[in-house]
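[1] what's the 3D shape of this:
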Amino acid sequence: MTADPFYKQSTLPEAASFEKGMTLPEMVGPYKIEGLLSKGSMSLLYLGIHPETKQTLAIKVLSPQFIDHQEMVNQFIQEAEIIGLTDHPNIVKLFGQGRWEGGLYIAMEFIQGISLRQFIIQQSLSLRRSLDIVLQVSYALFHLHTHGVVHRDLKPENIIITENGQVKVIDFGIAQLHEEEKKTRPHEEFGILGTPDYMSPEQKENPQKVSYSSDIYSLGIITYELIIGKLSYGVVHLSLLPKQLRKIVEKTIALSQEARYHDIVDVIADITNYLRSGAIDKDKPGSDQWKELLELVQKTEQILTPACAPEWPSLEIGIAKIKGAQEFGSYYDLFSFSNTTYGFIFFESTSSDVDGGFYGAVLRGIIRTLFETTPPTSGISCLDLVQKINHILLKDPMKQRFRLALLLLDSWNNRLSYISCGMGTLFLAHQESQEIRILNSQNPVLGAHNSIDFFETTDNWEIGDTLIMYSADALNPSVFSSIISENLSVSPQRGADTILKKVTSSLISPSEKKTKTLFNIQRIA
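    Predicted coordinates for the structure are as follows:
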């Protein structure tokens, strides 16, 4: 059974299966290896951990059968050097390269997101959002071309959209320096020349005759696909494009290099002028107003939700999330009240429509203001905070109800306090016994009742303990606990990703479209 193409996968990393005789290395260079992400024809991609920052990285190693193939070795080294030339927010970042006992490696930024191909297949983007993506890719090309690099394989699969909406250009396996000597390279020997649907005529004719305008041609095909909302498979009908924008796309995919844009700066200028001129308001279809509203709510949620786990002295934290289809108003947040007191919270509106996104943003402001003015201190308790939030919601004119789960940790007194109001499950794994327990504290949703007694649960919290805080109910606690046990020895981020992936694939019905978030919290001091 072959693995799904990347564009069909969720944003969570999933380990690839090993072939017979393959073993997972413990280390590649200075990086601890936690799993195999994928196996290509010429390389292996591992999930690794940076030894100092504990950041998750993608570690690419040259396949063993090519270690003695000098041209393949040279090309692998050049790929690292090309990535190393760049330093741009829209291009994958290099962290290191070198030799290890198994050959050569490249340590790169691990990008959690989905490919642009999946966006085109599954999402209906507004014209403005489509052009925003095109501009971000254009900025990456400008940076590459300024450093003399031609990508040569620009396509939707090699463009990743991160969870916060940022664009990242990846895969420089067949990239080349514009002025390098034109000679047959190992990829030509193996027939890997690019991707025909996105290749310019001159690249199809002779892969060594590429120029910056060859990348621009590829970008033009991608632009066309984004605007029409489907893959082209090599067939382009310019009549499907808005009239004003058609001229720009037509010039990017001109068959003749002389008629095509020569410089990506001109593409950026023309698209920017198009956006600023107001022509987009005439060109965009009526459905775009609704799409732009949805995109605004999604962008607001991304801005208001922490993009990554914080670095706190006594904790290591992993965060994993699977976004529900067209669901809004689901948030999480993390707080450090002091060097010994921390807070973790999930909350969501009972309305999953667009208005739920706005209601959730309002509650986030209420919670942050409350925590700023009356932060929990020693002797922490969830009860006072939840009662105050409930009281505020009952008096608020929006009259909305919310599900909420709150965890407070006190490392000074080795105690935890947890409360669940209509959502959430907390698992506690003690280091000494490795026993996994569920801490229950079920209460009604907030904003529904005035006279109600809330109940919290408290427990000991020692160095070495692990907490798994899950935003949904654990439908099968024994299976959930077993999945947690299998992942206690890996890093918190790797554990969070793997646990959520396995839980959603084995315990959640395919029809269940709600957003799922999971915190993996390990106490280290």
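
[2] contacts and neighbour counts: CA atoms only from here.
    Will do.

[3] Just after the host helix or strand of residue 245, pick out the following helix or strand.
    Using DSSP states H and E, residue 245 falls within helix 243-252. Using DSSP H and E, the helix or strand that follows helix 243-252 in sequence is helix 264-277.

[4] that older thread, distance from the helix holding residue 245 to the middle of the chain?
    Between the mean C-alpha location of helix 243-252 and the chain-wide mean there is a distance of 31 Å, by CA atoms, centre = their mean, to the nearest Å.

[5] now the other sequence, so there's something to compare against:
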Amino acid sequence: MSTAPVRYVLGGRFDLVEVISEGGTSTVYRAIDRIGLWAREQSPEVAVKVVQPNGKMRQKLVQLLHREARLLRDFVHQNLVRIYDSDYDGKYHYLVMELLNGRSLAHILADRPGQPLSPSVSFHIVRAVGQGLAHMHSLGIVHGDLKPENIFMTSTGEVKILDFGTALMPNASPRHDRATALLDQIGLLTPAYASPQMLRGEPRAESDDVFSLAVVAYLALTGTHPYARLPADEALKANLTPAVPPTISPAQWRVLASGLALNRRDRIETIGDFVQRLARPHWFYRWCGQRMPLSQN
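    Down below sits the predicted model:
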């Protein structure tokens, strides 16, 4: 069995038009939904993720793909890519999603290696991603693999979180949660963005997404990774400390540093708290500093 060819019609419905992206475990296509076309919908195009047909882990990846659809197809939020459904046409397993026009944060940063985004753009991304994560957390789901490749900026300025294959319930124990064990077997976590606790296989917590978002925020604000792209557990052993970004206030740095804390007990616990405090403008801290000790912020 080979990768689904362009012009193949999945399930007799989705006409594959072109490859959008291709990774080691799946291929994403732009496709035409024939039902939408017949219904004369304004936009009958969708994105379709197809599991790569070969490899020892294929069956496990198939399980994760359908689990992703079951878990998140009812999620509707402006900062989460919409997942419609998954299916199997007798040859290929696939996931049908909202089609986005734009670029991932990874591509945007790759075009300016080592250079930061402006603070206003960086905070816009952090706020939008934070809102999407907060919505997931309110429904009891931790994303688990937030990174620039999974953050998408549309041509109209919207920010969307992609790829929920690693999403899990918080506090799920690896010994009792089949999905957690499955993720561990496949090794889908991205070490440069995962917390030390996730890398050790500890039960998930919302603060694990806080850590990942803090790493993304630091990368956007400075153009560099806070721990030189080392896995967080290695950074912890090496006792690494990120340099202070020059474009934010000392108070904002304290918030960002707390999000980057390698020990969970030192980290801000919720996305809402992290984003709200980090994105406060400089004048807010000056105003508060006239009325209370800055350490109380």
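
[6] quick one on the thing from earlier: who does the helix holding residue 245 of structure 1 touch, helix- and strand-wise?
    Judged by 3 or more CA pairs under 8 Å, 6 or more residues apart in numbering; DSSP states H and E, the packing partners of helix 243-252 of structure 1 are helix 212-228, helix 264-277, helix 279-283.

[7] quick one, helices of the stretch 101-250 of structure 1?
    Applying DSSP state H, counting those that start in this stretch to the stretch 101-250 of structure 1 gives helices spanning 116-122, 127-146, 186-189, 201-205, 212-228, 243-252.

[8] Pick the most buried one from those.
    Mean neighbour count (mean count of other CA atoms under 10 Å) peaks for helix 212-228 among the helices of the stretch 101-250 of structure 1, with a mean of 24.

[9] From the chain's centroid, how far away is that one?
    Distance, centroid of helix 212-228 of structure 1 to centroid of chain: 24 Å (CA atoms, centre = their mean).

[10] mean shift of it relative to structure 2?
    Following superposition, helix 212-228 of structure 1 is found to deviate from structure 2 by 0.9 Å on average (mean CA distance after the TM-score superposition for structure 1).

[11] what about the counterpart of residue 160 of structure 1 in structure 2, neighbour count?
    Aligned counterpart of residue 160 of structure 1 in structure 2: residue 152 (TM-score structural alignment). Around residue 152 of structure 2 sit 27 other residues, with neighbours defined as other CA atoms under 10 Å.

[12] Quick check: residue 152 of structure 2 vs residue 36 of structure 2, distance?
    Per CA to CA, to the nearest Å, residue 152 of structure 2 is found 24 Å from residue 36 of structure 2.

[13] Check residue 47 of structure 2 too.
    To residue 36 of structure 2, residue 47 of structure 2 is 13 Å away according to CA to CA.

[14] okay, the two: which has more neighbours?
    residue 47 (25 against 16).

[15] Helix, strand or coil: sort out the more buried one for me.
    Each residue gets one of three states, and residue 47 of structure 2 gets strand by DSSP: H, G, I helix; E, B strand; the rest coil.

[16] To which residue of structure 1 is it aligned?
    With TM-score structural alignment as the criterion, residue 47 of structure 2 lines up with residue 58 in structure 1.

[17] Could you find the closest non-adjacent residue to the match of residue 160 of structure 1?
    Of all residues not flanking residue 152 of structure 2 in the chain, residue 104 sits nearest, at 4.1 Å (CA to CA, 6 or more residues apart in numbering).

[18] how about that neighbour, what does it touch?
    Applying CA atoms under 8 Å, 6 or more residues apart in numbering to residue 104 of structure 2 gives the contacts 148-153.

[19] who wins for neighbours among the residues you listed?
    Going by other CA under 10 Å, residue 152 tops these with 27 neighbours.

[20] That one touches residue 108, doesn't it?
    No. Here residue 152 of structure 2 does not reach residue 108: they are 9.6 Å apart, not a contact under CA atoms under 8 Å.
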